[in-house]
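1. Task: produce atomic coordinates for the following.
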Amino acid sequence: MPSPLHRYKAEFFKALAHPLRLAILDALREGEKTVTVLQKELGVEQPAVSRQLAFLRQQGLVAVRREGALAYYRTKDPEVYAFLYPLSPTEPGAVRDSPLFHDHLNLRGTSACVRVGPHETNTLRSGTGGSIEQMGRWGFPQGGFRRWGRGVFWLTLLLLALAACRGTGEAPEPPGSPPPAPGPAPSVRTLIYQLTGYPASGLTALGAAAAGLYVIDLTKDGATPWSGDDLAALEGKPVLAYMEIGGMENYRPEYSVVQKDAPDLLLNSVPGWSGEWYAKYWDERWWNLVVRPRLDKALAAGFKGIYLDLVDAYEGINLNLVPGETRDSLAVKMVALLGRISQYVKAKRPDFWVFPQNAPELRMRPGYLPAIDGIGLEELFFYATDKPCTDSGCQERLAHARAIRDAGKLVLTVDYATRPENVRAACEKSRAERFVPYVTVVDLDRISPLCP
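-> Prediction:
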């Protein structure tokens, strides 16, 4: 079975295994550049450049410096070029001299042989003064390759070497990964989660409940956003704005816009929820028409953060509607969207919180944990309604929740129970795990008692 280190290595090389990303890194070798400059140099559309820069930032390969309205991108660790262009006569500094190569591939004191043809073998040896020896023919024309093309070739050889090596130990943090985002205040102990049924008086009743944290819909009625004056009724307590990022309900104001301008973004319906559809959340039009406008509304109203639902859309989308996609590729794209959301809001307000709901298994994917401040988990201890959650799926999600908590993130639990003994049990189980509990009804249309 692959070790965590093998999985990390695979993800690290996956970050480089895209021609446009390699071209961007190649261009940034000359120094800082803006998106506009990169777009002109590479001859591609601006959204494509932005997407790949965001991905490279998530993987810790690219950093950004802001100067006024401009953002200047640069390579975060120049030694990455030792991966891309090793042993080239025009690229001084072979792989054998790169600490990045040895440290991240964990080859110190090891050797690995890779068969690359009937009679050709590569031997990788490392350690102090380590070397890479080449024997035999490589089977490709001399010259004629663009620099990033040579990089792809050598990355392939390195991946073959890794397949022959046996890694040990735990995976290190990705090179140059950003520090964890600022987390919620540890004093948060109580939660109220209400999405509908707000009285005409606004949020006064919620404020009177004196919870430590609130999750409410982005809007009062599905369409009209809350204002800063509305949120003042919660007496300065942190409030998260609920919004969907993996789908769309038909009563939202963006629905008519999507239907008019990009109806193909909507896919199959969400089981059990009439008038709601999964969406192509990775499409740039989805970002422009739905996600970014919602984020801007939350920022403008003065919310403390966002609470993102349908993150698990990658599991529910009908693959027949998205040819070429797999569950794995959709999961990668969901994490990329979370990373983009986090970067967008934190560039405007560094202390803005990002909480996805459900899909805790995404924590295993690179870029997920640095993008979030916490997570909300439904039905961790009781299914709707009053049904104990004891199956293997519940235990698996609990294990993920513990790992997220141990990573320094706040875990909110939302269980659906009404029987007093079950309400009490859900509160106690969550407290025992050092989570923040709330027990309510599945309609989320009322204020339920706070867990003691």
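2. make it CA atoms for all contacts and neighbour counts henceforth
-> Noted.
3. Stretch 338-355: which residues count as buried?
-> 338-343, 345-346, 351-355 (16 or more other Cα atoms under 10 Å).
4. Would you do the same for the sequence below? I want to compare the two.
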Amino acid sequence: MKRKSLVSIIIIAFIITSCSLTFQNEWETPFKNWLYQLQNADPFEIASSGFELAVIDYSRDGNEEGEYSPEEIKIMLDAGVTPVAYLNIGQAEDYRFYWKNNWYENPPEWLGEEDPMWEGNYFVKYWDPEWKKIIFSYIDRILSQGFKGVYLDRIDSFEYWSSKGQIPRREAAICMIDFIENIAEYIRKENPDILIIPQNGENILEFDDGRLLSVVSGWSVENLFYFKTNPLPDNETENRIRYLDTLRWHGKFILSVDYVDDGSDSLENLERILDYYKKCQEKGYIPYAARSDLLLDEINVIEGIQPVK
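-> Model prediction:
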């Protein structure tokens, strides 16, 4: 059998299975699909992409000069796309509008070390009033642009400060829960339907007294089943799923992004993408198969698979 024919058969089989799984879980998820692009997102391309939820940066290049206009956000809204803005609340980024150049030599008290994994990103004492003030000013920009939600990254930074001995783990977690609750209250005073979607750090739910579950709309997780193109150990995945199950039981949707697509048309790549999709759909999660280069600089359309129709 020719390889192209085999690929077509595999995709058809996936679509049939996908329809069945989607039907079973459809009542629980407000979106059939989602897109995650943090660099050079084009509102016109997103509007015609077929994705229903788009998580993008508030700016084309992350800088103040690249901020999207309300008119550009409206292009997506008019096409039926729900635009959600990425917002790092656990780290300061040195290319953002709020960054001061003298912080490199004379940092404020709340600014911590640079993240060795992400150049230009610095851990922050997120419970500090000055940092909260910065984030609220950031949110003001996002809301004025017309975004319909915020995607809160580095929730897991509560682990960093406790590992440094700066603050007990429980206290660090509760401070982060307080912060997310503060953000929800700030945003929803005039925008009660705004989506609030944390990313990763789902183990913070160990310390939640119900406040966090009451304010989040859903949750997003990276690298749940795969790390790039490598399958993760089942026990590691299952340990995370138990927290996601708690969210699902409380009616929250789950977004998943695994960086499984190496960009090739190989059968191995296709089978990996389909396996990732199958695992997500069996749990009722909304999957996005991103490119394995981790850049998130394009709309990753995979013919016959992504976006799910």
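5. Restricted to strands, list the buried residues of stretch 338-355 of the first structure.
-> Members of those lying in strands (criterion: DSSP state E): 353-355.
6. Kindly reformat those as CSV containing distance to V439 of the first structure.
-> What follows is these, written out as CSV (distance: Cα to Cα, whole Å):
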residue, distance to V439 of the first structure
W353, 22
V354, 22
F355, 18
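7. could you pull out the helices for the stretch 101-250 of the second structure?
-> Assigned by DSSP state H, counting those that start in this stretch, the stretch 101-250 of the second structure shows helices spanning 129-145, 157-163, 169-188, 211-215, 234-249.
8. The stretch 151-300 of the first structure now?
-> Here the stretch 151-300 of the first structure has its helices, by DSSP H, counting those that start in this stretch, at 204-208, 228-231, 253-261, 284-286, 292-301.
9. in the stretch 1-150 of the second structure, which spans are strands?
-> Applying DSSP state E, counting those that start in this stretch to the stretch 1-150 of the second structure gives strands spanning 34-37, 53-56, 82-88, 91-93, 111-114, 121-124, 149-153.
10. Tell me which other helices or strands the shortest one touches.
-> Here strand 91-93 of the second structure touches strand 121-124, going by 3 or more Cα pairs under 8 Å, 6 or more residues apart in numbering; DSSP states H and E.
11. Onto which residues of the first structure does the strand it packs on map?
-> Aligned using TM-score structural alignment, strand 121-124 of the second structure spans residues 276-279 in the first structure.
12. And the matching stretch against the second structure, how far off on average?
-> Compared with the second structure after the fit, stretch 276-279 of the first structure shows a mean deviation of 0.7 Å (mean Cα distance after the TM-score superposition for the first structure).
13. Residue range in the second structure corresponding to the one helix or strand A27 of the first structure maps to, please.
-> Assigning secondary structure by DSSP states H and E places A27 of the first structure in helix 19-28. On the basis of TM-score structural alignment, helix 19-28 of the first structure is assigned to no residues in the second structure.
14. Can you name the next helix or strand after that helix?
-> Helix 19-28 of the first structure is succeeded, C-terminally, by helix 35-42 (DSSP H and E).
15. Could you list the buried residues of that following helix?
-> By neighbour count with 16+ other Cα under 10 Å, helix 35-42 of the first structure contains the buried residues 35, 38-39.
16. residues in the second structure matched by the next helix or strand after that helix, start to end?
-> With elements assigned by DSSP H and E, the helix or strand that comes after helix 35-42 of the first structure is helix 46-58. The alignment of helix 46-58 of the first structure onto the second structure (TM-score structural alignment) covers no residues at all.
17. That's all I had, so thanks and see you.
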